[in-house]
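A.B. asks: sequence and predicted structure, then a few things I'm wondering about:
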Amino acid sequence: MLDAMPYRAPDGCVVWTGNGVALGVGFMRVLAEEPTDPTIFTFGKLVITCDIRFDNREELISALSLDKGVREAEVLAGAFSKWGLDCVQHFIGDFAFIILDLDNGTLFAARDHMGVRPLFYRHDDAGFCIATEHRVLVAPGAPFRSLAQDEVLHQQVADFVVGRDYQEHTIIFEGISRLPAGSRLLRTPGQAPVVETYWLPTANPRSESDAPAPAELRAVLEMAIACRMRAARPVGSMLSGGLDSSSISCLASRLSVADGTGPIDTFSIVFDDNPNLNERPFIEAAVAVGTFKPHFLSFSGYAPLENLEELMRVQGRLVNSPGTVLVYKAYQAISAEGLRVFLDGHGGDEVVSHGLARVNELASVGRWRDVWRELAGAGRLNGESRIAQFILLFVRHGKYKGAYRVRRAFIKAINWLTPPPDDLLQAKYRNLTTSAPKRLAETEAARQEKNLRSAHITHVLEHLEIIAARAGTQPRFPFFDKRMVEFCMSLPSSSKMKDGWTRLILRQAMEGILPSKIQWRTGKFDFAPHVGIGIFKHHVPMLEDIISRNADEVGEYINLDIVRPILKEGKRNVRSLDGKSIQILWRTAALSLWLRQKKKAMK
């Protein structure tokens, strides 16, 4: 299993065996407190393998009466000895660990609150396996049989084809499951593992009169960043020019200046061959206000399917991310500079939230002037008509004679006018796709809670973690700090959306930190045009082969009659294609490559 993940062991690997159990670890040293060699720790009757960064380390050390210089594994062992399975309730940070108790043969494993560190497991008649990557569980070796010989979970393939978020914690092959974020697992010899949730993101919004000040959010975010800058080597930062990455990079710069560690290396993706589709002006504005060593990564001539087959092999599952190759090359650039750890702004949209469901709350109590004002911000973000959104909300929430009949008629009309979303998927699989969520009447608190609890976030974090590991790096996400999540879930919707501005409290918190063109920017960068341009510059023969020959039998799932005219139109004028059409082309190619990998695994 370790041999299948050599990129996870730049500093070596080690195996422990005993009592019919084997534990192994591939080691990449990222904390100064860690040993220089790969280690499986033994503390009395406890055997531990772990990937941990405790952000409340000092608090734990004090509670456990340990020396300040102890390793994270020693803190874990002390916590488990004192609190047992409930030790996870005391932890803050990113972690995945396995503890084997030699006294009774039980195995205890856990994953951090938001699932930043991955864990997957498999249990059948042959025994029990648990690993950082699910791919190595497909065929871990005797006595386990290879799951690659079995049918895939067609629902997950169907969801991938139509672009739906995965809702379940099974992973493409029947018999492999992820340990969900905020969960712990206990396996007693001869018994099936028992999985329990120890934490869930829970909305508890304050009243508007008791809303936290923006300075409080900034303090929590600074704390989350500072914790993630603890490393054995200097820490870099992704800088896209957006609100999230710029906030993190600029706050990290201030922290590095304060402790005298020097400028922060930033890594930014630019497309200088197309100035109208380039974030360089925003990136340079952020660089100008901090102490940075900027790296501009030019992706002129970007080929979005280049090396995708190898990345699909490493992923071992379908990932709906057209920017996969782009992100992987950026991570490689970080590694090439000698850095292993970097900060990433991913999660800001979900954790701070745009507050878009606030309009539902306002409409439900008849505050129509406020609804109209806030829809200005929503329209800037999602590009939808302000009037159309207002009409929809009025029909849904308005109190008028005959409102019930009007609502029923309106819903029927919408259903009739909206084309079926699953035409791309072959008919025999359409009943398998996950239903699209109904969100017309959700409050902001309910929507944010649903988003942060979704398997989709865990899935994305796993995707980023594995391609970072493949590049020899480790991403850290300040917005997914447990304290940051809990703080933002205590915010009233007015802190997130007000006076036509989304994510208002973060913008206010960055006063004096960010240049105004970033602090108050209203749009987000769209990579879709670059994916489309790259596909038609480099990959038309591949797509033509897939469509004409049904290469890799992709037509089993995808209706190629839908794809064919999109490819034809793109060859005529790629800029005429919308984001949905570009996604269809990318998913067709990605599914073909994944099916090819599955056939190779079966052989």
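C.D. replies: All right, it came through fine.
A.B. asks: from here on, just use CA atoms for contacts and neighbour counts.
C.D. replies: Fine.
A.B. asks: make sure residue 296 is indeed in a helix.
C.D. replies: No - Residue 296 sits outside any helix when classified using DSSP: H, G, I helix; E, B strand; the rest coil, being strand.
A.B. asks: show me which helix runs longest in the chain.
C.D. replies: Assignment by DSSP state H gives helix 579-602 as the longest helix of the chain.
A.B. asks: how about residue 152: what's its closest non-neighbour residue?
C.D. replies: residue 173 (4.9 Å; C-alpha to C-alpha, 6 or more residues apart in numbering).
A.B. asks: re earlier: in the longest helix of the chain, which residues are buried?
C.D. replies: For helix 579-602, the neighbour count (16 or more other C-alpha atoms under 10 Å) marks 581-598 as buried.
A.B. asks: which helices and strands sit right next to it?
C.D. replies: Applying 3 or more C-alpha pairs under 8 Å, 6 or more residues apart in numbering; DSSP states H and E, we find helix 579-602 packed against helix 154-162, helix 308-315, helix 528-538, helix 540-549, helix 560-572.
A.B. asks: one step back: ok, the residue nearest to residue 152 touching residue 154?
C.D. replies: No - the criterion here is C-alpha atoms under 8 Å, and residue 173 misses it with residue 154 at 9.2 Å.
A.B. asks: who has more neighbours out of those two?
C.D. replies: More neighbours surround residue 173 than the other of residue 173 and residue 154, with 21 against 15 (other C-alpha atoms under 10 Å).
A.B. asks: second structure for comparison follows:
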Amino acid sequence: MSAITGIYRRSEEQLDTNGLTRMARTLSHRGPDGVGIWSGGSVEFGHRMLYTTPESRHATYPLQRGKYVLTADVRLDNRAELIAELDLERRRNRPTTDGELLLAAYERWGDRCPNRLLGAFVFAIWDDEQNRVFCARDHVGIRPLYYHLSDNLFVFGSEIRALRASPDVPTPLNEVRIGEHLAGLFEDKTGTAYRSISRLPPAHTMTVTPEDVTSRNYWTPDPSRELQLDSDQAYAERFKELFEKAVRCRLRSTRPVGATLSGGLDSSSITTTAADLTPDQYELPTFSAVFDAVPESNERRFIEDVIDETTVAPTFVSPNKTSPLPDTDGFASRDGPIAIPTLYVHRELCRAASQRNVRVLLHGFGGDSTVSYGFTALPEYTHTGYWRRLLHETECVADRFDVPVRTVLWGTVLKPMIPSLVRDVWGRVQGWDSLIERINSTIDPEFADRIGLQERIQRFEIDRPPVKDFVRGHHYRNLTSGFVPFSLESSDRTAARFGLEVRYPFLDKRLIEYCLALPPEQFLRNGWSRSILRRAMGTRLPDTVAARVWKTDLSEAFSSALITHERDRLEKLSNSPAHVDAYIDRPALQQAIDRLLTDQTLDDARPVWRALTLEDWLRGLSFS
């Protein structure tokens, strides 16, 4: 996790060299280990360095070689393969850096080089021969890239605050994104809180020349491929092999590597595997959030079971001792209103890891997307005529969750088959006036109509690529959801504040492609969801964790923290003029706040929180 910045005057005007210096200065928190600026007339690149791999200590950016100049935030996980394929000579005094590998890949394969890379990366290359800037972002969007593009200017950076530091970048607010924030909609992979600033989507390249701009999607997981192996054991062994490889390649670090540990299947699998792959004398630092005062959200007993059976050095944090809202300083410099309620938990885990001198943090995010729960196999069995398998799995699921069989049949088989139009009609019968009201009743109806919010929500539903079968279609949509890069970008900004790089083994491209190609029964077997993960981990997981069939809901903890720490601000928001009045139905917000403070209704916590985070951000902008 370093930082990149750049300015390209497409009209070939000379640059004001102070402009990029100001941009790079705003990203100093991302790169305390070094700063670099390269200027080439109409093009200027910047870089902030954070050492997180042994090779990064030997890297210097921007990197110039012949007719190319590179600035990059990169960690390559297939270094050995690339070195062999590119026939690079082994250096005597230092290792080949990831940047050198990347430039060699570009020299060999040109625009197709991102297809050959594995890892987390975002980079920009000035190609003097072709008079262009070529940019690329990794397959799932772990590394962010924001940019402003006009007829004569291209400006980019790792955070929006860098672009806002440039006087050449206008920053009118994007009201559509504000509406999406209030609605909890994340599917737009290009929009930001500013109309003139965009995001490069995951697995995309962008080429900018004086005359033209082109963008290309270079990778999409293939939902049509199905893998057939000889036995369940073969599937599990292959998964274990890929998973261990995904964890191992993410253990390269200049400082101790830590891991978040929640006691769930994903974080526990990462922790126990990482502990097995590290030297015996090394105790893996783990960081766990506990909510002892909120039993419904507390996973301490599962966390302690993992700790008891694994060589780790645990640290416990209590996020609910702090507010779930962002810190009160620096509102104007934030990239937009904070949109993920549980981000405060991640913030406190990162704070604890930084205090333990950890620079790399393994995280279980992406596990739910990569390793499907498999419940969509049940409606698929009805379509394919596997009635015995349907009955068997339905009975087993009902037994695992201790619910009637009819509840499973309705929730997982019949309800998903009801067309959305019928559900809309039923909603109106129940008294819901509109889709917006169902999602967030505090949104001002006139504002929603003005930006076409309801139509936008419906369009994102319709535009999902069709995949015939239930299991792979649902799996594919989860993997390609806009929520994935949005969450990664939010996590990235939070971790950067503490000088951390977060790594996600479950988002390894090889593991994603393997899991998407698995037959449905590898995910749901004898009522056990995510069956292949449970079988592959074997005895690594404590029995209590391996037998978990549910995820802990943090809604109670979040609601409790919001009421405890922000009661005064909520009361002030409901009783005084606010910046959100242009977007919020004030009477509806008042009712939601009253219900939250008196009855502690969970359904009101998120809409109220979204209004409050939007107010904080807008208030900060008014003082910038």
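C.D. replies: Cool, the structure landed. This is a predicted model, so every value here is computed, not measured.
A.B. asks: give me the TM-score for this pair.
C.D. replies: Here the TM-score for the pair of chains, by TM-score structural alignment, normalised by the length of structure 1, is 0.89; 582 aligned residues with a C-alpha RMSD of 2.9 Å.
A.B. asks: separation between the closest residue to residue 441 of structure 2 other than its chain neighbours and residue 607 of structure 2?
C.D. replies: Take residue 441 of structure 2 and drop its neighbours on the chain: the residue closest to it by C-alpha to C-alpha, 6+ apart is residue 588, 6.6 Å away. Residue 588 of structure 2 sits at a distance of 10 Å from residue 607 of structure 2 (criterion: C-alpha to C-alpha, to the nearest Å).
A.B. asks: residue contacts, the corresponding residue of structure 1 for residue 312 of structure 2?
C.D. replies: Matched to structure 1 by TM-score structural alignment, residue 312 of structure 2 sits across from residue 292. By C-alpha atoms under 8 Å, 6 or more residues apart in numbering, the contact set of residue 292 of structure 1 is 253, 263, 264, 265, 266.
A.B. asks: can you list contacts of the longest helix of structure 1?
C.D. replies: For helix 579-602 of structure 1, the surrounding residues in contact (C-alpha under 8 Å, 6+ apart) are 148-149, 160-161, 305, 308-309, 312-313, 316-318, 320, 322, 528-529, 531-532, 542-543, 546, 551-554, 558, 563, 566-567.
A.B. asks: ok so, going back, could I get the helices and strands packed on helix 579-602 of structure 1 as a markdown table with distance to residue 468 of structure 1?
C.D. replies: Listed next are those as a markdown table, based on distance: least, C-alpha to C-alpha, whole Å:
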| stretch | distance to residue 468 of structure 1 |
| --- | --- |
| helix 154-162 | 22 |
| helix 308-315 | 11 |
| helix 528-538 | 21 |
| helix 540-549 | 27 |
| helix 560-572 | 32 |
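A.B. asks: and of those, who's closest to residue 391 of structure 1?
C.D. replies: Set against residue 391 of structure 1 and scored by C-alpha to C-alpha, those come closest in helix 154-162, at 28.2 Å.
A.B. asks: average offset of the closest one relative to structure 2?
C.D. replies: Compared with structure 2 after fitting, helix 154-162 of structure 1 deviates on average by 1.8 Å (mean C-alpha distance after the TM-score superposition for structure 1).
A.B. asks: in structure 2, point out the residues matching the helix or strand just after that helix.
C.D. replies: Where DSSP states H and E defines the elements, the next helix or strand beyond helix 154-162 of structure 1 is strand 170-171. Under TM-score structural alignment, strand 170-171 of structure 1 corresponds to residues 191-192 of structure 2.
A.B. asks: tell me which stretches of the stretch 351-500 of structure 1 form strands.
C.D. replies: Here the stretch 351-500 of structure 1 has its strands, by DSSP state E, counting those that start in this stretch, at 474-476, 497-498.
A.B. asks: please apply the same query to the stretch 1-150 of structure 2.
C.D. replies: Secondary structure of the stretch 1-150 of structure 2 by DSSP E, counting those that start in this stretch: the strands cover 3-9, 34-39, 43-49, 63-65, 68-76, 119-127, 132-137, 146-149.
A.B. asks: looking at these, which is closest to residue 380 of structure 2?
C.D. replies: strand 119-127 (33.9 Å).
A.B. asks: grab the most central residue of structure 2 for me.
C.D. replies: Most central in structure 2 under C-alpha atoms, centre = their mean is residue 488, positioned 2.3 Å from the mean C-alpha point.
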